[in-house]
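> This is a predicted model, with the sequence first.
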Amino acid sequence: MKKFDNKIAVITGGNSGMGYGTAKVLKEMGATVIITGRRQEAIDQAAQELGVIAILSDQAKLEDIDRLVSEVTEKFGKVDILYINAGVSGTSSIERETPENFDTINNINYKGVFFTLSKFIPYLNDGASVVVLSSVLASTVSPGLSVYSASKAAVNSIVKTAALELASRKIRVNSISPGAIDTELFSKMGMADEALNGLTDYLISLTPLGRIGKPKEIGQLVAFLSSDEASFITGSDHIIDGGSTLL
């Protein structure tokens, strides 16, 4: 019997990157996995590759979150693992920041995270695990990323409060804060191969372990935090960055 047999896992933003890597790990460990995304073609392709279920849902839209909760609970009942992974980035100085970009980032990274958790709470099994994707940038400073960093700092605060509010039901709530992970993020931003390779080399130079992380490693951490072995861990942020924040 696999560790997560008979467990229902929901992963937002599961069609690529860290969400995809986590879906693969949880599926291999026996869970019934539901992934979400904003593009039907992308989530359908990912679901076919992974052997999981896809539901179209934009974390920035409250009506989509309502529909996601309704579809999941009607088809599968209550949820055992909720990994709120969907997020966006965007660079701008404070001086040049626009209200539109500010809202785009916070509607997904902050408001979307908050209400995804809020609306799933009645449908979480007692003893369930919630994991929320944060970032090392929630607690470090990088010029041009003030809004993104603030959205992730807000996530960390939500996690701690939720951990207290849900402790009586033995529901554990934790965050993970990755450093540089090998995802499609930078290529999606339109960077040329030469620039992308240069950025990767730069990030490696900032990481004491001498490489960037892999999406599977994020999945393995989510799996651990959702397992019985982590039953005494809640309200914690778990840094997975190869030691980059030590420098």
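Done, it's in. Numbers count the residues shown, from 1 in each chain.
> CA atoms for contacts and neighbours, from now on please.
OK.
> quick one, longest strand in this protein?
Longest strand in the chain by number of residues (criterion: DSSP state E): strand 124-133.
> So which elements touch it?
strand 79-84, strand 172-178, helix 215-225 (3 or more Cα pairs under 8 Å, 6 or more residues apart in numbering; DSSP states H and E).
> contacts for the shortest one?
Contacts made with strand 79-84 from outside it, assessed by Cα atoms under 8 Å, 6 or more residues apart in numbering, are listed as 7-13, 73, 113, 116-117, 123-125, 127-133, 222, 226.
> try this one side by side with the last:
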Amino acid sequence: MGLLEGKTALVTGGGTGIGLAGAVRLAAEGAHVFVTGRREAELDAAVELIGPAATAVTGDIADLADLDRIYEAVRGRGQGLDVLFANASVASFVPLEQITEEHFDTLFGINVRGMLFTVQKALPLLNEGASVILNGSTNADVGAEAFGVYAATKAATRSFARTWANELKGRGIRVNTVTPGPTETPGLLGLAPDPEEFKRNLTTQVPLGRLGRPEEIAAAVAFLASGQSSFITGSSLYVDGGLHQV
């Protein structure tokens, strides 16, 4: 039996990268996984990959009406929600002097506002002892140039995890952050005009000498989702190859 046999999970941004890997792993551990995202073709491919243990619901977490529709689909299954992996986020490099309202509003609208209401609107469905996992970033801890707005959104994510862990403790609901370092995903490599050079530069900074794999982040998500992490809440689990640890 898997770690999540008979459980129900929701993964936002589940069509690609870390979200897809997380959905695959949670399903492999026995959960029925709802995957959501803005691109229907990616979600269809995810369901084809995972099989009958997955249900796709297209939606944008920055749109509260879409969130209501997503949770209506989860409610329709009739088993509540045991695992919420609030993964969906966006990033881009923009130095201080070039930050626009649109850049700020897009990143905070999805990474902070969208994530907040993703969790808030899940509250009526979360079962006793559920696990909420927020996708953070090591960039919240450092001052990488041109990444200020993104880093600020992830600092907010970390702060919310602490507060919500306190607010939800009475229901036995645990809230934690998984904090990836540089991970080889289309989203990361798409940030730079020369992805291979960008990858080489990042690799030289990581003590383990390589980028992370989405499946490695997914393993941490499965741990935080399961009873194996039953005495962990309000924490941040770093999966960064030692980048900001040693």
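Thanks, I have it. Every value quoted in this text rests on a predicted model; they were computed, and no experiment measured them.
> State the TM-score obtained for the two superposed chains.
Once the chains are laid over each other, their TM-score by TM-score structural alignment, normalised by the length of the second structure reads 0.96; 244 aligned residues with a Cα RMSD of 1.3 Å.
> what sits against the equivalent of residue 53 of the first structure over in the second structure?
By TM-score structural alignment, residue 53 of the first structure lines up with residue 55 in the second structure. With Cα under 8 Å, 6+ apart as the criterion, the residues that contact residue 55 of the second structure are 32-35, 47.
> need those in CSV with distance to residue 186 of the second structure and neighbour count, can you?
What follows is the contacts of residue 55 of the second structure, written out as CSV (distance: Cα to Cα, whole Å; neighbours: other Cα atoms under 10 Å):
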residue, distance to residue 186 of the second structure, neighbour count
32, 25, 26
33, 22, 30
34, 22, 26
35, 18, 29
47, 19, 22
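> Just to be sure, which of those are found in strands?
Short answer: those in strands (DSSP E) are 32-35.
> Distance to residue 61 of the second structure added to those residues, as JSON lines?
As requested, these are arranged in JSON lines below (distance: Cα to Cα, whole Å):
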{"residue": "32", "distance to residue 61 of the second structure": "20"}
{"residue": "33", "distance to residue 61 of the second structure": "17"}
{"residue": "34", "distance to residue 61 of the second structure": "14"}
{"residue": "35", "distance to residue 61 of the second structure": "12"}
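> hmm, which two among those residues are most spread apart?
32 and 35 (9.8 Å; Cα to Cα).
> Now the common contact residues for these two.
54-55.
> Next, the residue of the first structure most remote from its centre: secondary structure please.
The outermost residue of the first structure, judged against the average C-alpha position, is residue 95 (28.8 Å), by Cα atoms, centre = their mean. Secondary structure, DSSP: H, G, I helix; E, B strand; the rest coil: residue 95 of the first structure is coil.
> Which position in the second structure pairs with it?
For residue 95 of the first structure, the residue aligned by TM-score structural alignment is residue 97.
> Contacts only, for residue 58 of the second structure.
Applying Cα under 8 Å, 6+ apart, the residues contacting residue 58 of the second structure are 36-40, 43, 70.
> Apply 6 Å and report the result again.
36-38, 40 (Cα atoms under 6 Å, 6 or more residues apart in numbering).
> what's the closest non-adjacent residue to residue 162 of the second structure?
Using Cα to Cα, 6 or more residues apart in numbering and skipping residues adjacent in sequence, the residue nearest residue 162 of the second structure is residue 234, 4.5 Å away.
> Tell me who's in contact with the one you found.
161-162, 165, 175-176.
> can you redo the residues you listed as CSV with neighbour count and distance to residue 141 of the second structure?
Shown next, in CSV, are these (neighbours: other Cα atoms under 10 Å; distance: Cα to Cα, whole Å):
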residue, neighbour count, distance to residue 141 of the second structure
161, 23, 15
162, 17, 15
165, 21, 20
175, 28, 19
176, 28, 16
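> What's residue 78 of the first structure aligned with over in the second structure?
Checking with TM-score structural alignment, residue 78 of the first structure has residue 80 as its match.
> Tell me who's in contact with that match.
Counted by Cα under 6 Å, 6+ apart, residue 80 of the second structure has contacts 125-127.
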